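J.: predicted model follows, preceded by the sequence.
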Amino acid sequence: MTVMAERASSQLSVAMFERIAEFAEREDETVRFEFIDGRIGIKKVTNGSHGEMAMWLVFRCKQARPDLTLNTTGQGLKVEAYRKGRARPDAVLAPVGYFNGQGDWADPDGVLMAVEITSYDSDTHNRDRVEKPRAYGEAGIPVYLLIDRDHLSVLVHSDPDPEVGYRTTHMSKLGGKVTLPDPVGIELDTEELKRFVD
């Protein structure tokens, strides 16, 4: 579940946001903060099915690409044009060891894929289907994978563009085969994910 608080980016600097997030996350370990499109987002702990989907993807990625790690710890990324946003994807695919020493908000240049799994909350449409694809594409992340539990679909965004986000989006119904294009280069059979939709 995510709650968004409106803030004009001119009123709240990235540095101020990082200080607020560091303090608040230290006080309450069940929430994570994001700063996208000038808005603070509060990401709550997800349900068990959400976590099972993420772990399913971890195993599939590791089997196909042992040289990569799908990080599901809430690693933050500097996103949007000029790295002015801060996001915590549900998972981030990068070479083994890429995040070592990078701190709470890593540079996205070595990230191959950002992953979001929709939550059943009122802001999931705006956050996961509108803001995140634009922010990740502007940051140059090659692939954005959205597992959309509401629409029982998987969307693969690729060909990032710093002006518009992603130029290419392929949608498949949950249960179909999905190709994650290079530099990821993994094919997923999403049939098994259907059992985690509640």
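T.: That came in fine, so what should we check first?
J.: alpha carbons only for contacts and neighbour counts from here, please
T.: Fine.
J.: and what about the residue nearest the centre of the chain, helix, strand or coil?
T.: For the chain, the residue nearest the mean C-alpha position is P89 (2.7 Å; Cα atoms, centre = their mean). The three-state assignment at P89 reads coil, by DSSP: H, G, I helix; E, B strand; the rest coil.
J.: okay, it and T46: tell me how far apart.
T.: From P89 across to T46, the span is 12 Å (Cα to Cα, to the nearest Å).
J.: and I40, what does it touch?
T.: Neighbouring residues of I40 by Cα atoms under 8 Å, 6 or more residues apart in numbering: M4, A5, E6, R7, F17, F33, E34.
J.: and those, which of them are buried?
T.: Among the contacts of I40, those classed as buried by 16 or more other Cα atoms under 10 Å are M4, F17, F33, E34.
J.: and here is the other one:
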Amino acid sequence: MTPRTEQHRPQMSVEEFEELERHAPETVRLEFIKGKVQVKAVTDGNHDHIVAWLQRLCMQHRPELWLYGDRGLKVESYRRGRVRPDGVLAPFGFPKGHGDWSEAEGVLMAVEVTSYDSDTHQRDRVEKPCAYAAAGIPVYLLIDRDDGTVTVFSDPEDGRYRLQLNKPFGDLVALPEPVGIALDTAPLKDLAR
């Protein structure tokens, strides 16, 4: 077997991962990306405040939507993965009856806020854009506390986002349709490193 073939073999089945995740302690957040189990860092206060800030803005501008935190998503076309974005923008009531994992259909935007761990680059900047695009999520918003930027990925096609806009904290950032919200990112300056 070639190293490339081994690289693409999942560590376990999705069903085995879901069972493992169900029994993990509450202090551990697990994801299943590209066939590998990944531990997602537990958030800090500034991370949580950023998600709450974004949730408030979404609610003010689009009251028919809700930014669900840590909602489990199936990203089936991306190696039958399972992810827990920091935020999932969808119509209010979206996860009703879904259990632990929701289909990505109906999600308008996935949100990640970088954590200060060694896997952030690979997970949030490389793998998640591919997973969310492959699942057909129209917008992926990455709030990158490491470099003080907001990156908006949009227009998913063939498993990747065709458009990517990167702005420094402090700039006005327009989230494209179907989100249609403009973010004044100045408050993020005080919440980065």
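T.: Now that the structure is in, tell me what you want to look at. These numbers were taken from a predicted model, which means no experiment stands behind them.
J.: now, which of the contacts of I40 of the first structure sits nearest V164 of the first structure?
T.: Closest to V164 of the first structure out of these is E34 (20.2 Å), distances taken as Cα to Cα.
J.: translate the closest one into the numbering of the second structure.
T.: When the second structure is aligned by TM-score structural alignment, E34 of the first structure is paired with E31.
J.: I50 of the second structure contacts D190, doesn't it?
T.: No. Taking contacts as Cα atoms under 8 Å, I50 of the second structure lies outside contact range of D190: 10.2 Å.
J.: compare these two (neighbour count), which wins?
T.: When neighbours are counted by other Cα atoms under 10 Å, I50 comes out ahead of the other of I50 of the second structure and D190, with 18 against 9.
J.: so who does the more buried one touch?
T.: Neighbouring residues of I50 of the second structure by Cα under 8 Å, 6+ apart: V113, L188, L191.
J.: wait, a helix at it?
T.: Yes. Looking at I50 of the second structure with three-state DSSP, it is inside a helix.
J.: the contacts of I40 of the first structure in strands, which ones?
T.: Using DSSP state E, M4, A5, E6, F33, E34 are the members of those that sit in strands.
J.: strands of the second structure, start to end?
T.: Remark: strands assigned in the second structure by DSSP E are 29-33, 36-40, 65-68, 72-75, 81-83, 87-91, 101-103, 109-113, 139-144, 149-157, 160-168, 172-175, 181-184.
J.: trace T149 of the second structure over to the first structure, please.
T.: Aligned by TM-score structural alignment, T149 of the second structure pairs with S153 of the first structure.
J.: what's near enough to touch F196 of the first structure?
T.: S49, H50, E52, M53.
J.: tell me the counterpart of it in the second structure.
T.: Under the alignment (TM-score structural alignment), F196 of the first structure pairs with L191 of the second structure.
J.: out of everything not next to it in sequence, what's closest to L65 of the second structure?
T.: Among residues not flanking L65 of the second structure along the chain, P91 sits closest, at 4.2 Å (Cα to Cα, 6 or more residues apart in numbering).
J.: tell me the counterpart of G185 of the first structure in the second structure.
T.: Aligned partner of G185 of the first structure by TM-score structural alignment: G180.
J.: can you count the residues close to that match?
T.: There are 12 residues near G180 of the second structure, going by other Cα under 10 Å.
J.: try A24 of the first structure
T.: Look at A24 of the first structure: counted by other Cα under 10 Å, it has 14 neighbours.
J.: how much space between it and R32 of the first structure?
T.: Distance, A24 of the first structure to R32 of the first structure, by Cα to Cα: 8 Å.
J.: what's the answer for P181 of the first structure, then?
T.: Using Cα to Cα, we find P181 of the first structure at a distance of 29 Å from R32 of the first structure.
J.: neighbour count winner among those two?
T.: Taking other Cα under 10 Å, P181 of the first structure and R32 do not tie; R32 has more neighbours (22 against 16).
J.: would you list the strands of the second structure in CSV and tack on distance to Q11 of the second structure?
T.: Formatted as CSV, the strands of the second structure follow (distance: least, Cα to Cα, whole Å):
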stretch, distance to Q11 of the second structure
strand 29-33, 9
strand 36-40, 6
strand 65-68, 29
strand 72-75, 17
strand 81-83, 12
strand 87-91, 26
strand 101-103, 20
strand 109-113, 24
strand 139-144, 26
strand 149-157, 27
strand 160-168, 24
strand 172-175, 36
strand 181-184, 39
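J.: who touches stretch 90-106 of the second structure?
T.: 64-68, 71-75, 82, 107-109, 135-137.
J.: hmm, back to that, list the contacts for the residue nearest to the centre of the first structure?
T.: Per Cα under 8 Å, 6+ apart, neighbours of P89 of the first structure: G74, Q75, G76, L77, A114, V115, E116.
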